[in-house]
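S.K.: build me a model from this:
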Amino acid sequence: MLAARPKTLTGAAVPVMIGVSAAWNDGFFRPVPALLCFLFAFLMQIDANFINDYYDFQKGLDDEKRLGPKRACAEGWITLPAMRRGIICTTLLSCLTGLPLVWYGGWTMVLVGVCCVVFCFLYTTCMARLGLGDLLVLVFFGLIPVGATYYLQSGTVVPEVWTLSLACGLAIDCLLVVNNYRDRDNDKVGGKITLVVRIGEKASENLYLWLGIAAVGLCQTMWLAGKPVAALLPVCYLIPHTVTWRRMTGLKRGRELNGVLGETARNIFLFGALLSIGLFI
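M.R.: Alright, predicted model coming up:
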């Protein structure tokens, strides 16, 4: 349960929430594919967390200097062979959960599923170490899950959905930024050159703040679509987002940033809930 990192699972729920809400707003709702999308998203997120736990321990990044929450392999709670079996089982379960979506979205859904699985592994093993993790968040926690969820509900994707999916990806990227901000010193020593390591402390703090502002700014395009409530409600997200940013910039370093990570996950869920409620209304 701890290896699944429950606090991070808001990142899996929010894109599907927004996709379903946008479809509902446009007069579409299919409960079965909506449920399958939620399950697939949760399982893939858990799979990514298992993979991250496994490979970061192998590469020596989860040592005694680590500031983040304890990791299962590093603490010896789960052996490496057992974690490998867990990764295989979770990957297969994700695929079995997503396979019925072919009935609703055609064989394109197989391609989407394969991409999700492949990049689930590439994130930890390669792309996160090259500073490309934030790009993957925009694609796999924004564009793909929101767009695919809407497509499975309606059979098409309208331009405003891409705008909402980008807003979703920007908001969720705050979670990765604060995670990498906390671990920047350890990552640099371990050769994991994240975006935070590349741009430095101050720029990373500004990035965190402006990701939230940009996400809310994109929601303002809903005025043009005749959906004012969906534009107005997400503005409320900026209050807790700014409060969390101030706490983050005040702490700078230390295990206390784990609290900022938890607040960020809460804020992301609030953003998704406010936008979804706005779309439902």
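S.K.: can we go C-alpha only for contacts and neighbour counts from here?
M.R.: Fine.
S.K.: can you get me a residue count around K202?
M.R.: The number of residues packed around K202, counting by other C-alpha atoms under 10 Å, is 11.
S.K.: mind listing what's buried in the helix or strand hosting it?
M.R.: With elements delineated by DSSP states H and E, K202 resides in helix 201-219, which encompasses its position. Of the residues in helix 201-219, those scored as buried under the neighbour-count criterion (16 or more other C-alpha atoms under 10 Å) are 201, 204-205, 207-213, 215-219.
S.K.: packing partners for that helix?
M.R.: With contacts defined as 3 or more C-alpha pairs under 8 Å, 6 or more residues apart in numbering; DSSP states H and E, the secondary structure elements packing on helix 201-219 are helix 159-182, helix 228-232, helix 238-251.
S.K.: list the contacts of stretch 14-30.
M.R.: When contacts are taken as C-alpha atoms under 8 Å, 6 or more residues apart in numbering, the neighbours of stretch 14-30 outside the stretch itself are 34, 37-38, 41, 141-142, 145-150, 153-154, 161, 164-165, 168, 268-269, 272-273, 275-277, 279-281.
S.K.: give me the ChimeraX select line for the residues you listed, limited to the buried ones.
M.R.: Selection of the buried residues among those in ChimeraX, burial being defined by 16+ other C-alpha under 10 Å:
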select :34,37,38,41,141,142,145,146,147,148,149,150,153,154,161,164,165,168,268,269,272,273,275,276,277,279,280
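S.K.: for T124, see how far away G131 is.
M.R.: Distance from G131 to T124, counting by C-alpha to C-alpha, to the nearest Å: 11 Å.
S.K.: more crowded one of these two?
M.R.: Taking neighbours as other C-alpha under 10 Å, G131 and T124 compare with T124 leading, 21 against 18.
S.K.: remind me, longest helix of this structure?
M.R.: In the chain, with assignment by DSSP state H, the single longest helix is helix 31-58.
S.K.: in that helix, what's buried?
M.R.: Of the residues in helix 31-58, those buried under the neighbour-count criterion (16+ other C-alpha under 10 Å) are 33-34, 36-57.
S.K.: for the comparison step, fold the sequence that follows:
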Amino acid sequence: MNRWVDAARPRTLPLALGSILLGNFLAYASGKFDLLIAILATLTTLLLQILSNFANDLGDFSNGVDNADRKVALRAVQTGKISQQEMRTAVIWTAVLSFFSGNSLLFFGLKNAPLEVWGTFLGLGLAAIAAAIAYTVGKRPYGYMGLGDISVFLFFGLIGTMGTYYLQTFSLNLILLLPASGCGFLSVAVLNLNNLRDIDNDIKSGKNSIPVRIGKINGFYYQKALYILAMACFYAYPFAAGIPVNGYQQLLILGIYPIIVLFRELHPGMSSVQIDPYLKKTALRTLFLILVFGIIQILTSQ
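M.R.: The predicted model follows:
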């Protein structure tokens, strides 16, 4: 069991919860919340993240990216702990579980919704499953073309947050794009750190991530830009939404400050071993920021 837990990459799971928690917090603050919807959305997102991790493990090994040159964050298939066939089977079953969990979410969340709404959410769910697999699996994985950042921003930011909010409230507000984008930028920041850590091996194996395309130094500038954009989005939300900036809203600095620390600590001279712990740090601090932000919105709404 330990090998499968490791392959699921538990340290990535807090980040997967970010957009779902954010959407639920915003819905609760608006006065509408269903616990069952929140639980099913959380379960579906965790399954999709695990699916993505399994597929990434399989795809990177099959495409020669996870090879003998990889020395940091070794993968299950790469090290032989899990065979390719076992991982392929796990990808299929996790995709099936994600599909059924997602459909359960839609069944309870869209009971009285028009058919076109059902179709839209079903399409988004299938796209999420396809995106999780196609990131590194197949003849032309989009992650090898530097397109992973866009996918992560959409699914772990905009779609995760706005979709959850809609399932809870049956409404949408464009102002919510600000916190949703903030969550998306921080999710991309974790992916970019992953790519900065693996840049040397990715260059050799032909994986053209954003850091490979723009270079390690510019990759760190890009990383810091993502932090700045995320913090700006969360700070701008109460002003854009017309929410009084009272004492509660000012407490947002409690969630922002740990991100500022990351901004100051990261620098282009860091080795892969030094970069690796910052993936977990960024994921956990993103979750903490969302918790602080969400609680503030609930307190402000009362």
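S.K.: returning to what we had before: got a markdown table for the helices and strands packed on helix 201-219 of structure 1, with distance to L261 of structure 1 too?
M.R.: As requested, these are arranged in a markdown table below (distance: least, C-alpha to C-alpha, whole Å):
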| stretch | distance to L261 of structure 1 |
| --- | --- |
| helix 159-182 | 6 |
| helix 228-232 | 26 |
| helix 238-251 | 9 |
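S.K.: and of those, who's closest to E64 of structure 1?
M.R.: For E64 of structure 1, the closest of these is helix 159-182, at 14.7 Å, according to C-alpha to C-alpha.
S.K.: quick one: that closest one aligns where in structure 2?
M.R.: Using TM-score structural alignment, the residues of structure 2 aligned to helix 159-182 of structure 1 are 174-197.
S.K.: tell me the contacts of L195 of structure 1?
M.R.: With contacts taken as C-alpha under 8 Å, 6+ apart, L195 of structure 1 has the following neighbours: 131-134.
S.K.: distance of the counterpart of G59 of structure 2 in structure 1 from F121 of structure 1?
M.R.: With TM-score structural alignment defining the correspondence, G59 of structure 2 maps onto Y55 in structure 1. In this structure, Y55 of structure 1 and F121 of structure 1 are separated by 10 Å, where distance is defined by C-alpha to C-alpha.
S.K.: buried ones in the match of helix 159-182 of structure 1?
M.R.: Counting neighbours by 16+ other C-alpha under 10 Å, one finds that the buried residues in stretch 174-197 of structure 2 are 176-197.
S.K.: before we move on, the earlier item: what is the longest helix of structure 1 packed up against?
M.R.: Contacts of helix 31-58 of structure 1 with other secondary structure elements, assessed using 3+ C-alpha pairs under 8 Å, 6+ apart, are made with helix 10-25, helix 72-75, helix 80-98, helix 108-125, helix 144-154.
S.K.: 6 Å - rerun?
M.R.: For helix 31-58 of structure 1, the elements it packs on are helix 80-98, judged by 3 or more C-alpha pairs under 6 Å, 6 or more residues apart in numbering; DSSP states H and E.
S.K.: leaving aside the residues next to it on the chain, what's closest to the aligned partner of R255 of structure 1 in structure 2?
M.R.: Aligning on TM-score structural alignment places R255 of structure 1 opposite V273 in structure 2. Closest residue to V273 of structure 2 in three dimensions, ignoring its sequence neighbours and counting by C-alpha to C-alpha, 6 or more residues apart in numbering: V72, at 6.5 Å.
S.K.: what's near enough to touch the counterpart of L111 of structure 1 in structure 2?
M.R.: In structure 2, the residue paired with L111 of structure 1 is G123, using TM-score structural alignment. With C-alpha atoms under 6 Å, 6 or more residues apart in numbering as the criterion, no residue contacts G123 of structure 2.
S.K.: ok, G123 of structure 2 to F99 of structure 2 distance?
M.R.: Distance, G123 of structure 2 to F99 of structure 2, by C-alpha to C-alpha: 11 Å.
S.K.: overlap of the contact sets of those two?
M.R.: In contact with both G123 of structure 2 and F99: no residue, using C-alpha under 6 Å, 6+ apart.
S.K.: about what we covered before: what's the mean distance for the longest helix of structure 1 versus structure 2?
M.R.: For helix 31-58 of structure 1, the mean distance from the matching residues in structure 2 following superposition reads 0.4 Å, by mean C-alpha distance after the TM-score superposition for structure 1.
S.K.: that helix: how far from the chain's middle?
M.R.: Computed by C-alpha atoms, centre = their mean, to the nearest Å, the chain-centroid distance of helix 31-58 of structure 1 equals 10 Å.
S.K.: same question for stretch 16-29 of structure 2.
M.R.: For stretch 16-29 of structure 2, the distance between its averaged C-alpha position and the chain's averaged C-alpha position is 13 Å (C-alpha atoms, centre = their mean).
S.K.: in structure 1, which residue range corresponds to it?
M.R.: For stretch 16-29 of structure 2, the aligned range in structure 1 is residues 12-25, judged by TM-score structural alignment.
S.K.: buried residues, the matching stretch. List them.
M.R.: By neighbour count, and taking 16+ other C-alpha under 10 Å as the criterion, the buried residues in stretch 12-25 of structure 1 are 12-25.
S.K.: what does the residue nearest to V273 of structure 2 align to in structure 1?
M.R.: Taking TM-score structural alignment as the criterion, the aligned counterpart of V72 of structure 2 in structure 1 is G68.
S.K.: how far away is that match from G262 of structure 1?
M.R.: The gap separating G68 of structure 1 from G262 of structure 1 is 11 Å, by C-alpha to C-alpha.
S.K.: what's the answer for K59 of structure 1, then?
M.R.: Distance of K59 of structure 1 to G262 of structure 1, computed by C-alpha to C-alpha: 26 Å.
S.K.: compare those two (neighbour count), which wins?
M.R.: A count of neighbours by other C-alpha under 10 Å puts G262 above the other of K59 of structure 1 and G262, at 16 against 13.
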